[in-house]
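Undergrad: missing the sequence, but the structure's below:
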């Protein structure tokens, strides 16, 4: 006589399958896919929208608010929507914008300070008389969307995918910063010199480390988005263009200090990376698990 199965025997756990399961297992190469696809969409959107945006754009991008919107703001606004839809499809919106799973340390406060110094120098050193009020406002709006989208990609999605794969936090920080830097390597396609692109890669890698640490020490991705969102527009207005350097530095003592402040930022980013330790419990480990009904018993 064989034993009958118990009525209350536990049901074997079934593995999550499908779209969410693929991304919930994480991995650096999946993070790279996200970055490459986003970069492709971001580069393609201006070409697709060109028939609509060409009448609005001036030779000097910062000549009118409409030109800033068409040439700078619109692509990142649409890119942000694409990223939000992707995160929503995975059920990651709440954990992405929620509390960080790894506690920050006191020394990590150096990161937002290093980023704030050049922001403040440009904020108070820029000659705003060269722009209309509408251009200034639209530039800051565009900058906030740049900070939102680029941080959502790198410190949001990339960090999440790295943590889900079980990587140590130093690797999470380094890979997210590396992918952020690689996103800016496409500047060479716009005619920038090799030396300028090389410096940009160093800067963006260090900046990415500081953004990771800002996220850690504040406990939220939002503060990294805010600091990033202030960095770009203050740089655009101080230099008079996108991906330009110098500008009115010779006419403003404050802007003249942004060069040394930027070098300090780069050195600080590389040094602080050395001290990153720890390993996170995977964020939003599996939304399906969290939403599954409690086991019977």
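TA: Yep, it's here. Note that the structure is predicted; figures quoted are calculated from it, not measured.
Undergrad: all contacts plus neighbour counts: C-alpha atoms, from now on.
TA: Fine.
Undergrad: Residue 81: how many residues sit nearby?
TA: Per other CA atoms under 10 Å, the neighbour tally for residue 81 reads 12.
Undergrad: adding another structure so you can compare the two:
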């Protein structure tokens, strides 16, 4: 009996989200954040994490503070994509390509990644901590890109928005996710700078997805950004220079502000629109290779 009653409820939920749009996206993001934050709180409570312990001190501190909640988030998003039947749309070829200028986005992100891979003093951390940090970073890339460049972009396109609006709003949603850092006690100014950076970074990831016609490169670039920021600064979502810096890390840090400015400028040059058929399928990518 429960199976029979569950089917109409799932069908109604799919019908609701299939229509897309910003206001259908908002509750989805809020529910995801609630689950993610709840998982983090559960982990720190169950494992009695000591708040004064540095994040990269032990494997346990990394897992409890960051990894566990990301695993829960990845499972939740995976189940949602499966239930909605969106897995192929999110991970398959993008319905619209990009212009050559869009390579600016992934290039601006790749340079600081390389500098931060070379720059940190890895001797400060155990091998196990370094490996788990990198794996955790890849999880960050997977979860955040699936939510904001996968689900959010799809829902905005389904509502018929232009690609400029899609890029702008999905990047704003990505930036807004990082406002929860206020709950961890970060200063308002620090969170504000982080949100500005994540907006610019979000635009770069959108451009990466457009120009490569796949979400996978965006996931990889995002997944390589976070762990090496963490290993070079010792903190999550640290944008400026923090702690002991060498020349390579100083240059890498300057790219944060370049990405902010570039993102604010490049988003206005995005063009195109993904046309939807009456059955909801893509049938004519308008401006498929235009900016």
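TA: Received the coordinates, thanks. Predicted model only: the values in this text are computed from it and were never measured.
Undergrad: Kindly provide the TM-score of these chains.
TA: The TM-score (TM-score structural alignment, normalised by the length of structure 2) is 0.88; 270 aligned residues with a CA RMSD of 2.0 Å.
Undergrad: Translate residue 167 of structure 2 into the numbering of structure 1.
TA: Structural alignment (TM-score structural alignment) places residue 167 of structure 2 against residue 173 in structure 1.
Undergrad: Also residue 265 of structure 2?
TA: Aligned partner of residue 265 of structure 2 by TM-score structural alignment: residue 271.
Undergrad: what's the neighbour count on its match?
TA: As a burial measure, residue 271 of structure 1 scores 13 neighbours (other CA under 10 Å).
Undergrad: how big's the offset between the helix or strand harbouring it and structure 2?
TA: In this structure, residue 271 of structure 1 sits in helix 258-273 according to DSSP states H and E. Mean deviation of helix 258-273 of structure 1 relative to structure 2 after superposition (mean CA distance after the TM-score superposition for structure 1): 1.5 Å.
Undergrad: Report all helices and strands that that helix contacts.
TA: helix 110-125, helix 169-183, helix 194-218 (3 or more CA pairs under 8 Å, 6 or more residues apart in numbering; DSSP states H and E).
Undergrad: so which of those helices gets nearest residue 140 of structure 1?
TA: Comparing these against residue 140 of structure 1 with CA to CA, the closest turns out to be helix 110-125 (11.3 Å).
Undergrad: can you tell me what part of structure 2 the following helix or strand past the closest one aligns to?
TA: Sequence-wise, the next helix or strand downstream of helix 110-125 of structure 1 (DSSP H and E) is helix 133-151. Taken onto structure 2 by TM-score structural alignment, helix 133-151 of structure 1 occupies residues 127-145 there.
Undergrad: Superposed on structure 1, what's the mean shift for that stretch?
TA: Average distance, stretch 127-145 of structure 2 versus aligned residues of structure 1 after superposition (mean CA distance after the TM-score superposition for structure 1): 0.4 Å.
Undergrad: Just give me how far that stretch sits from the chain centre.
TA: How far stretch 127-145 of structure 2 lies from its chain's middle: 13 Å, per CA atoms, centre = their mean, to the nearest Å.
Undergrad: Report the buried residues of it.
TA: Buried residues in stretch 127-145 of structure 2, counting neighbours by 16 or more other CA atoms under 10 Å, are found at 129-130, 132-145.
Undergrad: ok, back up a step: and the match of residue 265 of structure 2, how far is that from residue 231 of structure 1?
TA: As judged by CA to CA, to the nearest Å, residue 271 of structure 1 and residue 231 of structure 1 stand 21 Å apart.
Undergrad: One more: residue 88 of structure 1?
TA: Residue 88 of structure 1 is 27 Å from residue 231 of structure 1, by CA to CA.
Undergrad: same check, this time on residue 283 of structure 1
TA: Per CA to CA, residue 283 of structure 1 is found 28 Å from residue 231 of structure 1.
Undergrad: before we move on, back to that, which of residue 88 and residue 231 of structure 1 has more neighbours?
TA: Between residue 88 of structure 1 and residue 231, counted using other CA under 10 Å, the more crowded position is residue 231 (23 against 12).
Undergrad: Spell out the secondary structure type for the more buried one.
TA: helix (DSSP: H, G, I helix; E, B strand; the rest coil).
Undergrad: That one matches what in structure 2?
TA: For residue 231 of structure 1, the residue aligned by TM-score structural alignment is residue 225.
Undergrad: surely its match meets residue 115?
TA: No. Counting by CA atoms under 8 Å, residue 225 of structure 2 does not reach residue 115; the two are 10.6 Å apart.
Undergrad: What about the closest residue in space to residue 149 of structure 1 that isn't next to it in sequence, how many residues nearby?
TA: Distances taken as CA to CA, 6 or more residues apart in numbering put residue 80 closest to residue 149 of structure 1, at 5.0 Å, once the chain neighbours are dropped. Residues near residue 80 of structure 1, counting by other CA under 10 Å, number 22.
Undergrad: and what of the one 3 residues further on?
TA: Residue 83 of structure 1 has 19 neighbours, counted by other CA under 10 Å.
Undergrad: Which of the helices or strands spans it?
TA: helix 74-90.
Undergrad: what does residue 284 of structure 2 give?
TA: strand 282-286.
Undergrad: about what we covered before: can you mark which positions in the helix holding residue 83 of structure 1 are buried?
TA: Under 16+ other CA under 10 Å, the buried positions of helix 74-90 of structure 1 are 74-80, 82-84, 87, 90.
Undergrad: Could you dump the residues you listed into CSV with distance to residue 36 of structure 1 added?
TA: Output for the buried residues of helix 74-90 of structure 1, formatted as CSV (distance: CA to CA, whole Å):
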residue, distance to residue 36 of structure 1
74, 20
75, 16
76, 15
77, 18
78, 16
79, 13
80, 15
82, 14
83, 13
84, 16
87, 16
90, 18
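Undergrad: out of the residues you listed, which one sits closest to residue 165 of structure 1?
TA: residue 90 (15.9 Å).
Undergrad: Give me the spatial nearest neighbour of the alignment partner in structure 2 of that closest one, chain neighbours excluded.
TA: Superposed on structure 2 with TM-score structural alignment, residue 90 of structure 1 falls opposite residue 84. What sits nearest to residue 84 of structure 2 in space, not counting adjacent residues and going by CA to CA, 6+ apart, is residue 14, at 5.8 Å.
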